[in-house]
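Student: What follows is a predicted protein model with its sequence.
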Amino acid sequence: MVEIPGDRVDPGHREADGECMTSSQTSLHGPRTPVPAERRRVRWRSVLVFGAVAYGLFALCAAPFWVLDEGITHPLYTLVIGAGMFAPTIASVVVAKLVDRTSWRDAVGLRFRGRWKRILLWAPLATLLVLALNLATAVIMVLRGVPGDLTGSTWAAEVSRSMSEQGAEMPTGAAVALVLAISAFGLLLTVVPALGEEIGWRGWLRRELAPLGPWPAIVLGGAIWSLWHLPVTLIGHNYTGQPRWAAVAMFLPASIALHYLFSAITERAGGNPIPAAFAHATLNSTLGVAIGVVATSETASELNWFLDTPMGLTGIVLIAATAFAIMPRTGRGAGRGDQQRTAPEAG
């Protein structure tokens, strides 16, 4: 999206131009989004408008699959819900342009001057980090007693057999390499809709809730994000085959932990949400692969969705601990891009 030249800039959202630091940034460990001295309160009207637009558009995309017999297995489900993932970006544009009357790119952190090195570092690093978390939860699942094969040989043999059945005879190593290449390509495609979410949640909402202080901002931001998923969580998108009330309840702490992690990555990238989009895409596109690598024919029947996945208790603990470890502390260099005084960039 292109910013319209000549927009009036609200000092409440000019992260790039240097602001007075307030108490919300002095925590030894938490979001360090600068809050201008002249705006130390959350603009709740903007938050409500943002939430209403984001939720309304996403619910509209999910609505057909509430009534279609196929539900989330419908051939168009992935495409339509992928489009719905841009609802938070659209909501941020509406709020920036119509409510706050400010620069949209500043409001969501899509600035690059002085941040390129951190963006280029944290995009692949975030990808590897989330991939490692997905694999770690799968390994812990097997170590706790769920049937599995930590060598990956069962998975490799199944991949080769599947390729042969489809008429693509090839050595096991080549079959595995092909599957991994396809997964990597799928990840890159998934980054686009993931960015649609990250611009809104970690770009706009993270900044807007910053005056609350680190932990309240994390918890409330994650809770709002969790509720936004209700239109698909209630029809089986998360925690396959589990009671929907339990899925909604478990998704709340999972969303808070992930909001913490993606916010930490965004902070490390100088406030730019692009690396968080890579992390988000990796979570979405490699979760099944990570479980599959250690799976056997008995794994699915013994797997506990509320314990053994990145969205279960094991994943929540690992994700929260990782976020705690990488979130910039006050005075460390990772947050300087949010504080440095720079000239406004061309739109």
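Tutor: Yes, it's here.

Student: can we go C-alpha only for contacts and neighbour counts from here?
Tutor: Will do.

Student: the helices in the stretch 101-250 of the chain, which residues?
Tutor: 104-108, 116-143, 153-165, 172-198, 206-208, 214-228, 230-233, 244-268 (DSSP state H, counting those that start in this stretch).

Student: Take this one as well and set it beside the first:
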Amino acid sequence: MLKLLKSLIQPADKAPQKESIRVATDFEPVALVLHPDTEMPLPVWEAMTAAIGEDWSRERRDAFCTAAAGQWLLALCSTLPEGYRIHESDDFLLLSALEDRPAHVLLRFCQSARRRIVANLGDAAVARGDGKHVVLVFDDDQTYYDYIAHYYPEGGEYAMSAGMFVHAGYGHFALYEGDMERMQPVIAHELTHCLLSHLRIPAWLNEGMAVNTEHGLFPYLADPRNSLYSPNEVKAKHAAFWNPDTIQEFWSGKSFLRPDDGNMLSYDLAKRITATAARDEASFLAFLRQADIADAGLSAEGCLGYPMEHLVLVMLGEGDWRPAPERWSEGVERGQFRVRRSAGYSARDSFNAT
């Protein structure tokens, strides 16, 4: 495995840092502004953050945003069944109905995963300054889907998912409770999206980074024995599906939304070509910082030192694989479903579903 992502597979530090975890019952006062027409409390973040001064230090801004998030979680907690609480660590706020021990285990994993991902990404990862990361773990899948329904058009259908990073307002993770073996990979995947959310990277790179990180932390997920298809079957599916037209869907991000095998093949191709590109760590990180969703990274291919289509050529052989943004009449996706939200939100926002 490539050097950049390889270190994620290494065992955690022999002497892990002692995490400070507590049950949070109060936060610094911040005026909570909520949308009036939602089933669960959804803040008007633009109104709340208007109080942030231009001359505020990063520390003061971070403390304010954390307090604002805490006030929101207290309001959300009051609308959920008895048993939900807020646990707080150095970099995370967790709202869940978990008992103390599993809540502590989950937060320690969040802290460890964040350290390891940031160590690999370096300054390509978003810096702390807009509050602690928020993780919502709902007690059951119905409550989870009731919550994420706020981010879909009224009456619209939504994809089944184990969890998502809601890239809107105060970006946060949402998932429903399960065993640690299920929840931790979801968080690793979504945390990667979160730490890259400030970059205008295309879908293939966004998802390629998230899947490689997830598989780096949990290698068993990449074991072919756990796949629906054998390696030869996957190879045959790639060969049958990709052509000069469908590869443009891949570069634009639209193929990640397909209802057929194109969805699975898009994630697999993204994982493979991201791993290939990352073999040269310095070149790849330069590419990661400059790649733009508008052209799938084409304008930044000089950072790689070779034409972008060579990434796909390794996997699919000779063909017309070069990104052609002028052919993307349906626009682009950033590796996140783009939906118009209800509850008074007029802008198109994005989130990632796993």
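Tutor: Ah, there it is. Remember, it's a predicted structure, so these values are computed and weren't measured experimentally.

Student: what's the TM-score for these two chains?
Tutor: Overlay of the two chains. TM-score (TM-score structural alignment, normalised by the length of the first structure): 0.26; 144 aligned residues with a CA RMSD of 6.4 Å.

Student: Any idea which of the helices of the stretch 101-250 of the first structure gets closest to L287 of the first structure?
Tutor: helix 116-143 (5.8 Å; CA to CA).

Student: Next, the angle helix 172-198 makes with that closest one.
Tutor: Interaxial angle of helix 116-143 of the first structure relative to helix 172-198 (axes from the mean of the first three to the mean of the last three CA atoms, to 10 degrees): 120 degrees.

Student: wait, doesn't L93 of the second structure sit right on Q111?
Tutor: No: if you go by CA atoms under 8 Å, L93 of the second structure and Q111 don't touch, sitting 11.0 Å apart.

Student: picking up where we left off before, mind checking the helices of the stretch 101-250 of the first structure for the one nearest to S285 of the first structure?
Tutor: Closest among these, using CA to CA: helix 172-198, at 5.6 Å.

Student: Show me what that closest one is packed against.
Tutor: Applying 3 or more CA pairs under 8 Å, 6 or more residues apart in numbering; DSSP states H and E, we find helix 172-198 of the first structure packed against helix 87-94, helix 153-165, helix 274-293.

Student: re the thing from before, of all the helices of the stretch 101-250 of the first structure, which lies closest to A87 of the first structure?
Tutor: helix 172-198 (7.1 Å).

Student: and the closest one with helix 244-268, angle?
Tutor: Using the same axes, to 10 degrees: helix 172-198 of the first structure against helix 244-268 is 90 degrees.

Student: who's in contact with stretch 271-280 of the second structure?
Tutor: With contact meaning CA atoms under 8 Å, 6 or more residues apart in numbering, stretch 271-280 of the second structure is reached by 1-5, 204-205, 207-209, 211-212, 284-285, 304, 311-312, 315.

Student: can you rerun that using 6 Å?
Tutor: Residues from elsewhere that reach stretch 271-280 of the second structure (CA atoms under 6 Å, 6 or more residues apart in numbering): 2, 208, 212, 284, 311.

Student: State the pair within those that is farthest apart.
Tutor: Using CA to CA, the two most remote members of the contacts of stretch 271-280 of the second structure are N212 and L311, lying 15.8 Å apart.

Student: Okay, strands next: where are they in the second structure?
Tutor: Per DSSP state E, the second structure carries strands over the ranges 22-23, 85-88, 92-96, 133-138, 163-167, 172-176, 337-340, 348-353.

Student: which strands and helices sit next to the first one?
Tutor: If you count contacts as 3 or more CA pairs under 6 Å, 6 or more residues apart in numbering; DSSP states H and E, strand 22-23 of the second structure packs onto strand 85-88.

Student: ditto for the last one
Tutor: Secondary structure elements in contact with strand 348-353 of the second structure, counted by 3+ CA pairs under 6 Å, 6+ apart, are strand 163-167, strand 337-340.

Student: Using a markdown table, lay out those strands together with mean neighbour count and distance to A188 of the second structure.
Tutor: Listed next are these as a markdown table, based on neighbours: other CA atoms under 10 Å; distance: least, CA to CA, whole Å:
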| stretch | mean neighbour count | distance to A188 of the second structure |
| --- | --- | --- |
| strand 163-167 | 23 | 11 |
| strand 337-340 | 18 | 19 |
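
Student: Present those strands as CSV; the columns should include distance to A239 of the second structure.
Tutor: Shown next, in CSV, are these (distance: least, CA to CA, whole Å):
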stretch, distance to A239 of the second structure
strand 163-167, 30
strand 337-340, 26
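
Student: so which of the ones you listed gets nearest R289 of the second structure?
Tutor: Across those, closest to R289 of the second structure is strand 163-167 (CA to CA), at 18.9 Å.

Student: And for the closest one, what's in contact with it?
Tutor: Contacts for strand 163-167 of the second structure (CA under 6 Å, 6+ apart): 172-175, 190, 350-354.

Student: can you give me the angle it makes with strand 133-138?
Tutor: Using the same axes, to 10 degrees: strand 163-167 of the second structure against strand 133-138 is 140 degrees.

Student: For L93 and Q111 of the second structure, indicate the residue with more neighbours.
Tutor: L93 (26 against 16; other CA atoms under 10 Å).

Student: Skip the chain neighbours and tell me the closest residue to that one.
Tutor: For L93 of the second structure, ignoring the flanking residues on the chain, the nearest one in space by CA to CA, 6 or more residues apart in numbering is V134 at 4.8 Å.

Student: right, and that neighbour touches L175 too?
Tutor: No: taking contacts as CA atoms under 6 Å, V134 of the second structure lies outside contact range of L175: 11.4 Å.

Student: These two - which one has more neighbours?
Tutor: Using other CA under 10 Å as the criterion, V134 of the second structure and L175 rank with L175 on top: 28 against 22.

Student: Let me see the contact set for the more buried one.
Tutor: 137, 163.

Student: how far away is it from V135 of the second structure?
Tutor: 8 Å (CA to CA, to the nearest Å).

Student: the more surrounded of N212 and L311 of the second structure?
Tutor: Shown here are N212 of the second structure and L311; by other CA under 10 Å, N212 has more neighbours (25 against 21).

Student: show me the residues around that one that make contact.
Tutor: K271.

Student: Nearest spatial neighbour of C194 of the second structure, chain-adjacent residues omitted?
Tutor: Nearest to C194 of the second structure is F165, by CA to CA, 6+ apart, at 6.9 Å.

Student: Please report the distance of the one you found from H189 of the second structure.
Tutor: When F165 of the second structure is compared with H189 of the second structure (using CA to CA), they lie 9 Å apart.

Student: How about V339 of the second structure?
Tutor: 20 Å.

Student: try A63 of the second structure
Tutor: From A63 of the second structure to H189 of the second structure the distance is 26 Å (CA to CA).

Student: Same check on R85 of the second structure?
Tutor: 24 Å.
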